[in-house]
Structure formats: C-alpha cells, structure tokens
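>>> Next comes the sequence, and after it the predicted model I'd like to discuss.
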Amino acid sequence: MDKQTQTDIEAAVFRRLLEHLNERKDVQNIDLMNLAGFCRNCLSKWYSAAAQERGESVDYEQARELVYGEPYSDWKKKYQKEASAEQLAAFEQSQQK
C-alpha cells in the first residue's frame, strides 16, 4: 500500500471514530478515560498538536469543535453529566498506574 492510500484510510477511520463518538453521546469522557485512557478532549489536543506540527494553526477550542461537532460549551450543557463517585475513583486509580 502506498503512503497516500494509507493516509486516506487513516483519515477515513478517524472520521468514522468521530461519527461513532457522536452517535454515543451517552458515553461520557470519564468513561472513555477509565476504559481506554483517552477521551474526546485528548483527541482534540492531539488534533491541535498534529496541525501545529504541520505548520497549521488549529487551537484547542477549534479542535474541540471539530471533534465534538459543535462548540464544546454547547455539547457540555446538552450531554455531559456529573461524574459519579465510582467514576472518579476509577479515574484516580488509573492515574496512579
């Protein structure tokens, strides 16, 4: 497989991941962090960093809007729930590893 095809496939997979996360708004970021060690905010940070590495200016808030599909503040009001004590404990435990 040539490099451009690989890049195209990787981009398609990333878009599908964002679609999947958009379809699963019930899955909170803390759940993602506890299970996978990354969340939508991590994707936003990685997106911004990758853009910067390539000489493009995409700040964190712009990247968040790309990942969340709307301004983060709007998404947070609509979908983010307060983390439970169990979720917070699991997060703390995962940070100690």
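Looks like it came in fine. Small disclaimer: the values here were computed from a predicted structure and weren't measured. Residues are numbered from 1 along each chain as shown.
>>> From now on I want contacts and neighbour counts done on CA atoms only, so please keep to that.
Fine.
>>> ok, and for the one helix or strand Gln87 maps to, which residues are buried?
Using DSSP states H and E, Gln87 maps to helix 85-95. For helix 85-95, burial by neighbour count (16 or more other Cα atoms under 10 Å) applies to 90-91.
>>> which other residues reach that helix?
30-31, 33-34 (Cα atoms under 8 Å, 6 or more residues apart in numbering).
>>> this is the comparison structure:
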Amino acid sequence: MTKLSDEQQRDFEAAAFRRLVSHLRARTDVQNIDMMNLTGFCRNCLSNWYREAADEAGVALDKAQAREIIYGMPYELWREQHQTEASVEKQAAFAQNQPKDH
C-alpha cells in the first residue's frame, strides 16, 4: 500500500467527502429515510458530523448552517422541493433499525 502523508490523506478524504456531498445533492430522488434504512446514516447525519467537526475546531456553526452546506440550499426549501411522504413500511423499518446514537 502506498504510504500517504497526513496532508495527502486529509486532501483525499476532503475530495471524497465533497464528491459524496455533490452526489447526494444530485440524487434528490433518494430520500433520507431510504438512506437511513439501508446505511444507517443520511444527509442530516452528515450535517451533524460536519457541525461537530466545526465545534471541535472552535468554529460556531448552527444546525441550519450545517444542513445548508450539505443540502446546497436551506433545509426547509429542500424538503419542500424534494421530500416525499414515507410509506408506513419505511417508517416501521426506520423505527426498528434506527441506530442508537441518533
């Protein structure tokens, strides 16, 4: 395995994260509940992790700001434009499989 410098690792991780965020912004057809049911995380989780990283660095970032960074627009606007009602089955799966740290 190629040995990466700390800077290379950070830069590659940042690039992968930016690509993930870009991909999720383009895939508005994929609902957060679907992501949670399949992977155990969603766009909101990413925004929470982003905000936690900012907090650890001493940067004040509120929930709405972090969500806008991930969604590419205010969260409420994204919900109005893209969120659909989850089926009873999806809601039941979410309730059963929700990670304990959420």
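Received it, and whenever you're ready, just let me know what you need. Keep in mind that this is a model prediction, so the values were computed, not measured.
>>> Superposing both, give me the TM-score.
The TM-score (TM-score structural alignment, normalised by the length of structure 1) is 0.95; 97 aligned residues with a Cα RMSD of 1.3 Å.
>>> What range does the helix holding Gln87 of structure 1 cover in structure 2?
The aligned range for helix 85-95 of structure 1 in structure 2 is 88-98, by TM-score structural alignment.
>>> next one: the matching stretch to chain centre, how far?
On the basis of Cα atoms, centre = their mean, to the nearest Å, stretch 88-98 of structure 2 sits 19 Å off its chain's mean C-alpha point.
>>> likewise stretch 47-58 of structure 2?
With Cα atoms, centre = their mean, you get 13 Å for stretch 47-58 of structure 2.
>>> Likewise for stretch 92-102 of structure 2?
16 Å.
>>> And stretch 42-57 of structure 1, by the same measure?
12 Å.
>>> who touches that stretch?
So stretch 42-57 of structure 1 is contacted by 58-61, 63-64, 66-67 (Cα under 8 Å, 6+ apart).
>>> if you set the cut-off to 7 Å instead, what comes out?
With contact meaning Cα atoms under 7 Å, 6 or more residues apart in numbering, stretch 42-57 of structure 1 is reached by 58-60, 63-64, 67.
>>> List only those of those residues flagged as buried.
58, 60, 63-64, 67.
>>> which residue numbers in structure 1 go with the longest helix that structure 2 contains?
The residue-count maximum for a helix in structure 2 (DSSP state H) belongs to helix 6-26. Counting by TM-score structural alignment, helix 6-26 of structure 2 pairs with residues 3-23 of structure 1.
>>> cool, and stretch 37-52 of structure 2?
Stretch 37-52 of structure 2 maps onto residues 34-49 of structure 1, going by TM-score structural alignment.
>>> That stretch: which residues count as buried?
Result for stretch 34-49 of structure 1 [16+ other Cα under 10 Å]: buried residues 34, 39-41, 43-45, 47-49.
>>> mean per-residue distance, the strand or helix carrying Trp46 of structure 1 to structure 2?
Per DSSP H and E: Trp46 of structure 1 is located in helix 40-53. Once fitted to structure 2, helix 40-53 of structure 1 is off its aligned match by 0.4 Å on average (mean Cα distance after the TM-score superposition for structure 1).
>>> ok, Arg25 of structure 2 - contacts?
Counted by Cα under 7 Å, 6+ apart, Arg25 of structure 2 has contacts 71-72.
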